[in-house]
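K.L.:
Curious how this folds, go ahead:
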Amino acid sequence: MITELKEGYVKTEREHGISTIEFFHPQSNSLPGMMLEKLAQTIHSESHDPATKVIVLRSAGDKTFCAGASFDELAAITNEKEGLAFFTGFAKVINAMRRAPQFVIARVHGKCIGGGVGLAAAADYAIAVEGADVKLSELAVGIGPFVVGPAVERKIGLSAFTQLTIDASMWRSADWARRKGLYAELHPEKEGMEDSINRLSNNLAQSNPDAMKELKKIFWKGTENWDELLVERAAISGRLILSNHSRNFIQKFKEKV
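P.N.:
Next comes the predicted model:
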């Protein structure tokens, strides 16, 4: 099943209990509001299908896994209500991944920026390839990683999260991300990454779904308030994106591209 959007798509393929959800956007797999909404809906739908035993989240293309928020949509936000609605899109995706009773495997084939780091962190098991460097660029934009922050901090710890957040212009290597726990595995070539994803997803598809469901409850214990927390965080970003600092940064960024 494939859903074409104005720009980009979200599509799903299911085989032998493995639901593969792929997203694509021509601007480095950035995520506008419609794609965030569709991605959250798709994860929710697949996770509630009894035929789904494991979910693989991936993006298309050869370079960036996910560049985070769409700068075109950030530039179009004119009030706090619109800002809240946009950033709540990231909250919906993260919460859909969190609430899915199945394990979510992230295939990270390239760089992760901002919200892209949040997607990798919200996965239960991320498998990456060399070059999948990470950066939380939100502070440079004039906001902060408020919505994805809980997921990133949960995965890599407060110290590493603050490092990423404070030095918002610095890339951290894929090996750094593996050592901090964001990536469960890091492979030198894409072939090794693909082989590992296939092996793990097939093994999980043959595992007891009730056991995996109970394990996931344990893994995510303490996040029961995220339905409210992430929306509260989205409101903060929705307000800050209206600041002169953010407006000027976005304008300069768009002039470069």
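K.L.:
From here on, just use CA atoms for contacts and neighbour counts.
P.N.:
Will do.
K.L.:
mind listing the strands for the stretch 101-250 of the chain?
P.N.:
For the stretch 101-250 of the chain, the strands defined by DSSP state E, counting those that start in this stretch occupy 104-108, 112-113, 125-129, 134-135, 185-187.
K.L.:
closest to D175 out of those strands?
P.N.:
Within the strands of the stretch 101-250 of the chain, the stretch nearest D175 is strand 185-187; the backing value is 7.2 Å (C-alpha to C-alpha).
K.L.:
Point out the other helices and strands that that closest one packs with.
P.N.:
Secondary-structure packing of strand 185-187 (3 or more C-alpha pairs under 8 Å, 6 or more residues apart in numbering; DSSP states H and E): strand 125-129, helix 174-180.
K.L.:
mind listing what's buried in the last one?
P.N.:
What it means is helix 174-180. For helix 174-180, burial by neighbour count (16 or more other C-alpha atoms under 10 Å) applies to 174-175, 177-178, 180.
K.L.:
Before we compare anything, build this one as well:
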Amino acid sequence: KLGLGWPKGVFEYADEFGIDQVINALNQLHSRFNYDLFKPDPLLTQMVQEGKLGQKSGKGFYEYGAAGAVEFKEIILRKEPPLAWIILNRPQRLNSLTATMMEELSRALDMLWDDRDVRVVIIRGAGDRAFSAGADVTSFSGPLHTYYFFINNRKFQEAVSKIERFPKPVIAAIDGYALGGGLEMALACDFRIATDKSELGQPEIGLGILPGAGGTQRLIKLVGMAKAKELIMLGDRIKAEEAYRIGLVNKVVPKEKFEDEVRSFALRLAQGPPIALTYAKYAINFGTQMPVDLGLMLEAAFFSMAVNTKDAQEGVMAFLTRRRAEFKGE
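P.N.:
You can find the predicted model right below:
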């Protein structure tokens, strides 16, 4: 994949734009400038003739499943504009996390990063037993030099941190276990909704290790230092209701209403102004990592940028005319 330092590779952009549209654009450029450089490559023409138009046809440079589902090895990406679902797809292993899964998660987020059809992303586990039971412990087997373990762990951390940096709201939909690295992934999300049968925890201490994907940093911000130390140093699992009581999850819902409740919450978010939501997320996530005065300056900068958007004008007009605002992300 030729990324060229862009959020996506050129082939992914072509699939998203449409191979037929790429050919049309090249033909227009060739007609205007008469440069052979703009002649469509025969491969593109052949792909269109074979019906390989990209995401809209299910196949282009990459293969895509039905109904907007992109096929990966260990995750599923399903688009339902204005929502997108990233499904951790190792139910036989309680959706335990592997290097492959984390790389695919990172790639899926890149694909959705500037997709204007998607306003909210939901991460959930396949099946009804686990969001994710944590890192696949078989990956710890065998000797590994401390340096290389450090490098591999940083890659894991970067994939999780990409959720925190993602410019749109991300919801962790937890049905079952969210343990270890699975909980750490959920901590990086903006919201956590759990079924009443779920259990959450950081049990790494029982393996003689500690959380390695942000648990020691993000858990404190949600539940406070004392409770974070208790969860990490004792390694106990807690029920969903207790997680709600201490502020670890936003909502606890009955299992039978789980998907409807998650979708309803996500659609409410999707009705909001996309640009202001991004600014608010960044001001909260990163403004709290600096002294208050600098955090307030960051907030003021984002506020001044939000005020000058068309969405802000729409919001004011909707308020004055007593109607629901229709935000377009402009």
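K.L.:
Using TSV, please lay out the strands of the stretch 101-250 of structure 1 together with distance to T64 of structure 1.
P.N.:
Converted to TSV, the strands of the stretch 101-250 of structure 1 look like this (distance: least, C-alpha to C-alpha, whole Å):
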stretch	distance to T64 of structure 1
strand 104-108	9
strand 112-113	7
strand 125-129	12
strand 134-135	10
strand 185-187	16
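K.L.:
can I get these in a markdown table with distance to G61 of structure 1 and mean neighbour count?
P.N.:
Conversion of the strands of the stretch 101-250 of structure 1 to a markdown table gives the following (distance: least, C-alpha to C-alpha, whole Å; neighbours: other C-alpha atoms under 10 Å):
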| stretch | distance to G61 of structure 1 | mean neighbour count |
| --- | --- | --- |
| strand 104-108 | 11 | 26 |
| strand 112-113 | 13 | 27 |
| strand 125-129 | 14 | 25 |
| strand 134-135 | 17 | 24 |
| strand 185-187 | 18 | 20 |
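K.L.:
and of those, who's closest to Q206 of structure 1?
P.N.:
Here strand 104-108 is closest among the strands of the stretch 101-250 of structure 1 (C-alpha to C-alpha), at 14.9 Å.
K.L.:
so what does that closest one touch, helix or strand wise?
P.N.:
The contact analysis (3+ C-alpha pairs under 8 Å, 6+ apart) places strand 104-108 of structure 1 against strand 54-59, helix 115-122, strand 125-129, helix 190-205.
K.L.:
Now with 7 Å, please.
P.N.:
Here strand 104-108 of structure 1 touches strand 54-59, strand 125-129, going by 3 or more C-alpha pairs under 7 Å, 6 or more residues apart in numbering; DSSP states H and E.
K.L.:
how close does the longest helix seen in structure 2 sit to structure 1?
P.N.:
As assigned by DSSP state H, the longest helix anywhere in structure 2 is helix 146-165. The superposed helix 146-165 of structure 2 is, by mean C-alpha distance after the TM-score superposition for structure 1, a mean 2.1 Å from where its aligned residues fall in structure 1.
K.L.:
buried ones in that helix?
P.N.:
Buried residues in helix 146-165 of structure 2, counted by 16+ other C-alpha under 10 Å: 155-165.
K.L.:
go on, stretch 112-130 of structure 2?
P.N.:
For stretch 112-130 of structure 2, the neighbour count (16+ other C-alpha under 10 Å) marks 112-113, 118-130 as buried.
K.L.:
how about F86 of structure 1, what's its match in structure 2?
P.N.:
In structure 2, F86 of structure 1 lines up with N152, judged by TM-score structural alignment.
K.L.:
Can you tell me how far its match is from G182 of structure 2?
P.N.:
Distance of N152 of structure 2 to G182 of structure 2, computed by C-alpha to C-alpha, to the nearest Å: 17 Å.
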